[in-house]
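J.: Sequence and predicted structure are below.
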Amino acid sequence: MTDDRPRAAVQTHELMLALVRGPALAVATLPLSILLFVLSLLAVALLPIGVGVVLLPPVQHVLRRYANQRRRLVRAWGGMEVPEPYRPWPRGTSGGVVGQVERCVHLLKDPATWRDIAWLPADMTAGFVTALLPPMLPLNHQLTKRMLEPTREMLLARRVEELYESRHDAVDSSAAELRRIERDLHDGAQARLVAMGMSLGAVEALVERDPAKAKEMIAQARENSAEALTELRDLVRGIHPPVLAERGLGDALRALALRMQVPIEAEVELPGRFPEPVETAVYFAVSEILTNTAKHAAASRVWLDALYARDAPGGAAIRVSVTDDGKGGASPEAGSGLRGVQRRLAQFDGVLAVDSPVGGPTMVTLEVPAEPLG
């Protein structure tokens, strides 16, 4: 005979929590839902006369914060994930009157805007009743989840937008890389080769009249050729590091850690080789993260952990974490470095997460779906 006392104790505990949470949720959310619903309808109704253009963006900003808070409550109290369905803001959204019009158009075209507005009357009626009745609180969470989670069509539309942005970023990155290579060739190796050619031309004129001067200029030309070769090697190494091509991502990350000025403890466990584009993207992403850490974190120690995660949410993936004991405060919004890493990884369905409270420590984690070769 089984003992049902532990189960009964758990159910009693959950009921007591619902007795406290449910009424508190109902009382707190009812006036907010009514107010935001009225303001949303008013903003939409006033669009034709221009007032809604000013009113709609701030109202929707508050509504989205309110809806996100309810999504977090569903996760914390109901154990159900409710992803955000909102489309990303378009690039170059400016301020001023033009910016307000752009925001309005974006909000009106986003299906999540209308789903949020439609959720408000449901929340102030069925949601209010189910929150007041403790046994019905899980129905309340399910209602919120069903109305606030993205639909399949919304997920597909957002994925199409993300792919468009990734393609745009890939084109921009390629163009920027070509410009960098052209600039490095023009300012470095090309200039030295031109100088070497001029020196050799002068040597031809001096070789019979002033052999000593000709010998000196030959030595200078030899020095220029060595420096040009070094610059060409550095340029090629910047395009694709030899250790990455010859020995794979694991050894390339270890070599990268050894070259940094800040002491780095590297723990790398990667099985064999991965597709070359993925290895290159991860390598340069980690290189950028470590460079940012060395420049801005004021850290005395850095930890680099790279592994192959077979149990990643999106399938098997390369996962790399960079942790430092610096001053913290890092975020993709704070500078172009981490934003560039995000764009580079997005081309491979990769993601970047930054946990960096002010005062530290900082942990930057990237994850890129990948399968080993062979």
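T.: Cool, the structure landed.
J.: use CA for all of it now, contacts and neighbours both
T.: Will do.
J.: just the strands in the stretch 151-300 of the chain please.
T.: Using DSSP state E, counting those that start in this stretch, the strands of the stretch 151-300 of the chain run over 264-269.
J.: Going along the chain, name the helices of it.
T.: Assigned by DSSP state H, counting those that start in this stretch, the helices in the stretch 151-300 of the chain fall at 152-184, 190-206, 211-239, 242-247, 249-259, 276-296.
J.: And here is the other one:
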Amino acid sequence: MNGELTAWIRQGLTASVRGFWIGVLFYVCGVVLLVLSIISISFLALFGAGLFLVPLIMVPVRALANERRKLAGQWSGVEIPAPYKPRPPMAPFGLVGAWQRCRWLLGDPATWRDLLWLLCSPLTLALGILPAAVVGYGIEGILVMPTVLQFVDGYHYGPGWLIDIPLEGIAAIPQGMLVLALGLAIAPALLRLHDRFTKQLLGPTRQAALDQRVRVLTRTRAETVDAQAAELRRIERDLHDGAQARLVALGMSLGLAEDLVTRDPIAAQKLLAEARDASERALSELRDLVRGIHPPVLAERGLDGAVRALALTLPIPVEVDVELGGRPQAPVESAAYFAIAEALANVVKHSHATRAWVLVRHDGRGLGMTVSDDGVGGADPAGGTGLRGMERRLAAFDGTVVVSSPPGGPTVVTMELPCELSSPKTLPSSGTG
């Protein structure tokens, strides 16, 4: 009970301090930047000097807005995506470059929404400091009693209440405790309300979200097409250099054996033995190639069985925990399997880990996959092709990859893949073999 009460008090005090910090800091910075923005846009309209002032002022405006978006996500879980249009190609210097930057910034509706947010700074100040003011008023009431005992001449506690006798000071203490409890109770809710109000101003509009979605789909489609083309080239190369070459050699050996079968049966027998070995190697390479395209164990036993079979082939112990109430569609299941396989391959190649863990769950909306290890950490998605390949593979299905890998470890790769599961009744029987 004491632990819950302490946590509740800590949560309320933290929310009130954060609200006060947001209200005051962003109010002061917002008013200054709003005035500078009005001046720069006015100079642009009247004198043209704003060509250089507008970009100069809009950079800190966007930085302040982005900081507010980040704090909303960190403190209240209210995610506010940045709605800005991507920067187009433009001249780096001169009047042409300044004009292009101004046209890009002022032509973006998100810029004007940032300025509207700055204009609403007094309201954000009120929302921010309200919980801190209520908490402070309660604390003041609790501390009134010793104050009055020391200064009997009188003490103003709140509007219209002059405390000039100890009895009134005693009455202020329970009132202060009630007000303090009220302030601690409403502070987290007011902070979330503040962040949701901020999201209405700084978040993307429906049109902006649609434009961003189109840009993301265009990029991921291009990356998927490139990845598929590279995969087709790899398959063609493997077939040409592997199975195809062995089949050509097999045909030549069979032709020579056909010529020698009557003249030199022993030599023909040796050629047939070589042809048999060549056919076995070609068949093995074809099986490996097919396994790389879509593993048979994935089709037969599903994601759970395929990941467990993969884990058994690795040189380190891998603990697999998969709980699914059905099966995803085949393309999604294949993408999930190869993403997990790539993550485990990175563990073996780079992490120097002694153990790894795979966790797969479905929350009703999508597939959540986590691959972690006890290695040295330091994985960087920008530093290699493995993690980028996972991102491209999952992005084709609107999936995401998040990597947490501080120096010294551990490394945790979290992947999410929106999908629905088929009914368990439609699952094929895996048997016991």
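T.: All right, it came through fine. Just so it is clear, the model here is predicted, and its values are computed rather than measured.
J.: Save the helices of the stretch 151-300 of structure 1 as CSV, and put in distance to Val322 of structure 1 and mean neighbour count too.
T.: Below are these laid out as CSV (distance: least, C-alpha to C-alpha, whole Å; neighbours: other C-alpha atoms under 10 Å):
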stretch, distance to Val322 of structure 1, mean neighbour count
helix 152-184, 24, 14
helix 190-206, 38, 16
helix 211-239, 21, 15
helix 242-247, 19, 14
helix 249-259, 11, 18
helix 276-296, 8, 19
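J.: As a markdown table, those helices with distance to Val20 of structure 1 would be great.
T.: Below are the helices of the stretch 151-300 of structure 1 laid out as a markdown table (distance: least, C-alpha to C-alpha, whole Å):
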| stretch | distance to Val20 of structure 1 |
| --- | --- |
| helix 152-184 | 35 |
| helix 190-206 | 75 |
| helix 211-239 | 60 |
| helix 242-247 | 58 |
| helix 249-259 | 52 |
| helix 276-296 | 45 |
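J.: pretty sure Pro83 of structure 2 is touching Arg206, no?
T.: No. The criterion here is C-alpha atoms under 8 Å, and Pro83 of structure 2 misses it with Arg206 at 10.2 Å.
J.: related to what we said a few turns ago, nearest to Thr93 of structure 1, out of the helices of the stretch 151-300 of structure 1?
T.: Of all these, helix 152-184 sits nearest to Thr93 of structure 1, with 14.8 Å by C-alpha to C-alpha.
J.: what range in structure 2 matches that closest one?
T.: Using TM-score structural alignment, the residues of structure 2 aligned to helix 152-184 of structure 1 are 206-238.
J.: what's the mean gap between the matching stretch and the aligned bit of structure 1?
T.: Mean deviation of stretch 206-238 of structure 2 relative to structure 1 after superposition (mean C-alpha distance after the TM-score superposition for structure 1): 1.9 Å.
J.: tell me how far that stretch is from the chain's mean position?
T.: In terms of C-alpha atoms, centre = their mean, to the nearest Å, the centre of stretch 206-238 of structure 2 is set 19 Å apart from its chain centre.
J.: do the same with stretch 335-348 of structure 2
T.: The mean C-alpha position of stretch 335-348 of structure 2 is separated from the chain mean by 18 Å, C-alpha atoms, centre = their mean.
J.: Now do it: everything it contacts.
T.: With contact meaning C-alpha atoms under 8 Å, 6 or more residues apart in numbering, stretch 335-348 of structure 2 is reached by 303, 306-307, 310, 314-316, 353, 356, 369, 371, 373, 375, 386-387, 390, 393-394, 413, 417.
J.: Drop anything exposed from those.
T.: For the contacts of stretch 335-348 of structure 2, a burial check counting by 16 or more other C-alpha atoms under 10 Å picks out 303, 306-307, 353, 356, 369, 371, 373, 375, 386-387, 390, 393-394, 413, 417.
J.: What is the nearest of those residues to Asp195 of structure 2?
T.: Comparing those against Asp195 of structure 2 with C-alpha to C-alpha places Leu417 closest, at 27.6 Å.
J.: Which positions within stretch 94-103 of structure 1 qualify as buried?
T.: For stretch 94-103 of structure 1, the neighbour count (16+ other C-alpha under 10 Å) marks 100-103 as buried.
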